[in-house]
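[1] Sequence and predicted structure below; questions after.
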Amino acid sequence: MLPTTSRGRTPSNVRPAPIFAQYLRRIVKWRQMDIEYTFWQMLHLCTSPKVVYQHTRYHKQTKNQWARDDPAFVVIFCLFLIVATSAYCVAYGETCVHAIYTIISVVSLHFLLAGILIATCCWFLTNSYLREETPNSHVVEQRVEWLYAFDVHCNSFFPTFILLYVVQYFVSPVLVAHGFFPVLLSNLLFMVAISYYHYLNFLGYDVLPFLDKTTFFLYPIGLVIILSPLMILSGFNPTRYIMSLYFS
């Protein structure tokens, strides 16, 4: 791709406010959301995530921004979280008041607040330390959009949701039991989910041509692989621990 000159142009990454304002306005406009494409993305994030980020390149070429301008993914994801958390509350006999509190905390804390914090950290890290220096002063300086960092988190978190909210729900009677096998199975489930999250995080930033040393995002996988056997040997069951926090 030929370098773009900065004469007479303002790069899209310095105009975040109008893009973000338009993004928020479209949240309440269901008919303007591309629901079919959102489900296509969710499916391929679990089966072939590289295809999703190939389409991210196309989006940059057509819309001149890396981030999605359609909030459908976030809206549908929140609905999935509400349904999954409600199923847990029904299965474990929680009261209506406690169920509402659990649903709100999962959507607002586990997904939105955690996503905002993680996206902000990754946005700061990539822009401060991982961007390649451009020796040509006439080339537009490219930066990671904060909204794109949040998109990467959402993409990465969806397969984790499938494993730790959906799959875990159906095998939870086995996982919360006592014994070595439930401990082993629970830790393996969490190890795969967390490792896949960081792998997708890596893919999300590796697709940006102006970033360097994006393998940094793969380092947490090594830490997870090291810690998992230690947790298994210690008898720690992450599923039972989380269940005791919310459904004791």
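    Thanks, I have it.
[2] alpha carbons only for contacts and neighbour counts from here, please
    OK.
[3] mind listing the helices for this protein?
    16-25, 35-47, 49-63, 72-91, 96-105, 114-125, 146-161, 168-175, 180-206, 219-234, 238-246 (DSSP state H).
[4] now the angle from the last one to helix 219-234?
    Read that as helix 238-246. 90 degrees (axes from the mean of the first three to the mean of the last three CA atoms, to 10 degrees).
[5] Let's have the helices of the chain in a markdown table, adding mean neighbour count.
    Shown next, in a markdown table, are those (neighbours: other CA atoms under 10 Å):
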| stretch | mean neighbour count |
| --- | --- |
| helix 16-25 | 13 |
| helix 35-47 | 15 |
| helix 49-63 | 15 |
| helix 72-91 | 17 |
| helix 96-105 | 15 |
| helix 114-125 | 17 |
| helix 146-161 | 23 |
| helix 168-175 | 16 |
| helix 180-206 | 20 |
| helix 219-234 | 14 |
| helix 238-246 | 15 |
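[6] Tell me which residues are up against stretch 51-68.
    With contact meaning CA atoms under 8 Å, 6 or more residues apart in numbering, stretch 51-68 is reached by 12-13, 41, 44-45, 145, 147-149, 151, 203-204, 207.
[7] try it against this one:
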Amino acid sequence: MDFEQAIWQLGYLCLAPRRVYRNVYFHKQTKNTWARDDPAILVLIAACLFVSAIAWSFAYSYTARQALKLALFMIVRDYLLTGLVVATVLWFVSNRLLIAPPSHSSPADSVVEWAYAFDVHTNAFFPFFLTLYIAQLFVLPVVLKDNWVCLFLGNTLYLAGLAQYTYGVYLGLNGKLFSSRP
């Protein structure tokens, strides 16, 4: 597993996400697949979610068992199961609606792979994770107060996380040169 490359990708997903998808294009040229073949980024995100669950457990004074349950929910439900659903929807919609009909001039591999759709979810999830799981933890004392300004701040974090996720999905689908229909 290439953890150095995975850490580089996670960093650039926050700083310059287009650069990550340019790298994905080079990966396609060398390995003839759009999907990532190294699970290191999955391991790193799962580790980040585990550490985040421990931090949230300290914030809410959970027991060790509750902390492990929270970590399991964050990794399995929030990341993997949501990723399975989102990747399947992205894969289905992009192959049905976003791919140009086959022609003599279009490339033969103009089909979105399911694994690539899951990679798109993974890439979009990390900035979302930083906003909702990490940033929200730091402003938790403010967000928990009972007034409209604090409610607005909490909802703004969710809006920012959703916007980051949507932008990440857009870049991922736009990263494949064939993903626009004429």
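    Perfect, I can see it now. For clarity, every value in this text was computed on a predicted model and none was experimentally measured.
[8] Now the TM-score, please.
    The TM-score (TM-score structural alignment, normalised by the length of the second structure) is 0.95; 181 aligned residues with a CA RMSD of 1.4 Å.
[9] before we move on, the earlier item: now, which of the contacts of stretch 51-68 of the first structure sits nearest residue 75 of the first structure?
    Nearest to residue 75 of the first structure out of the contacts of stretch 51-68 of the first structure is residue 151 (CA to CA; 12.4 Å).
[10] ok, how many other residues are close to the aligned residue in the second structure for residue 165 of the first structure?
    When the second structure is aligned by TM-score structural alignment, residue 165 of the first structure is paired with residue 133. By the criterion of other CA atoms under 10 Å, residue 133 of the second structure has 20 neighbours.
[11] Redo the helices of the first structure as a markdown table? Include distance to residue 135 of the first structure.
    As requested, the helices of the first structure are arranged in a markdown table below (distance: least, CA to CA, whole Å):
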| stretch | distance to residue 135 of the first structure |
| --- | --- |
| helix 16-25 | 25 |
| helix 35-47 | 36 |
| helix 49-63 | 23 |
| helix 72-91 | 37 |
| helix 96-105 | 47 |
| helix 114-125 | 21 |
| helix 146-161 | 24 |
| helix 168-175 | 50 |
| helix 180-206 | 21 |
| helix 219-234 | 29 |
| helix 238-246 | 49 |
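[12] Between the ones you listed, which one is closest to residue 213 of the first structure.
    Of the helices of the first structure, the one closest to residue 213 of the first structure (CA to CA) turns out to be helix 180-206, at 8.5 Å.
[13] Give me the mean distance between the closest one and the second structure.
    Compared with the second structure after fitting, helix 180-206 of the first structure has a mean deviation of 0.8 Å; criterion: mean CA distance after the TM-score superposition for the first structure.
[14] In the second structure, what range does that helix match?
    Counting by TM-score structural alignment, helix 180-206 of the first structure corresponds to 148-174 in the second structure.
[15] And for stretch 72-80 of the first structure?
    Mapping stretch 72-80 of the first structure onto the second structure (TM-score structural alignment) gives residues 40-48.
[16] quick one on the thing from earlier: and which of the contacts of stretch 51-68 of the first structure is nearest residue 105 of the first structure?
    residue 151 (20.6 Å).
[17] Could you check which residue of the second structure pairs with that closest one?
    Per TM-score structural alignment, residue 151 of the first structure is aligned with residue 119.
[18] which residue sits farthest out from the middle of the second structure?
    Distance from the C-alpha centroid of the second structure, by CA atoms, centre = their mean, peaks at residue 104 (34.5 Å).
[19] what's around residue 97 of the second structure, how many residues?
    Residue 97 of the second structure, neighbours per other CA under 10 Å, totals 12.
[20] mind checking how far the residue mapped onto it from the first structure is from residue 63 of the first structure?
    By TM-score structural alignment, residue 97 of the second structure lines up with residue 129 in the first structure. Per CA to CA, to the nearest Å, residue 129 of the first structure is found 26 Å from residue 63 of the first structure.
[21] Please apply the same query to residue 150 of the first structure.
    18 Å.
[22] what do you get for residue 210 of the first structure?
    In terms of CA to CA, residue 210 of the first structure sits 18 Å off from residue 63 of the first structure.
[23] Residue 241 of the first structure now?
    From residue 241 of the first structure over to residue 63 of the first structure the distance is 45 Å, taken as CA to CA.
[24] cool, and residue 161 of the first structure?
    The separation that residue 161 of the first structure has from residue 63 of the first structure, given CA to CA, amounts to 29 Å.
[25] just residue 37 of the first structure next, same as before
    Using CA to CA, residue 37 of the first structure is found at 16 Å from residue 63 of the first structure.
[26] Next up, the contacts around the residue most central in space within the second structure.
    With distances taken as CA atoms, centre = their mean, residue 125 lies nearest the centre of the second structure, 2.1 Å away. Shown in contact with residue 125 of the second structure (CA under 8 Å, 6+ apart): 79, 165, 168.
[27] Off-centre distance for the match of stretch 72-80 of the first structure?
    For stretch 40-48 of the second structure, the distance from its own C-alpha centre to the chain's C-alpha centre is 11 Å (CA atoms, centre = their mean, to the nearest Å).
[28] That one vs the first structure - mean distance after superposition?
    Stretch 40-48 of the second structure sits 0.4 Å off on average (mean CA distance after the TM-score superposition for the first structure).
[29] Any chance you could list what contacts that stretch?
    If you take CA under 8 Å, 6+ apart as the criterion, stretch 40-48 of the second structure is touched by 1, 2, 3, 6, 7, 10, 75, 122, 126.
[30] tell me the contacts of the counterpart of the second one in the first structure?
    For residue 2 of the second structure, the aligned position in the first structure is residue 34, judged by TM-score structural alignment. Counting by CA under 8 Å, 6+ apart, residue 34 of the first structure touches 70, 72.
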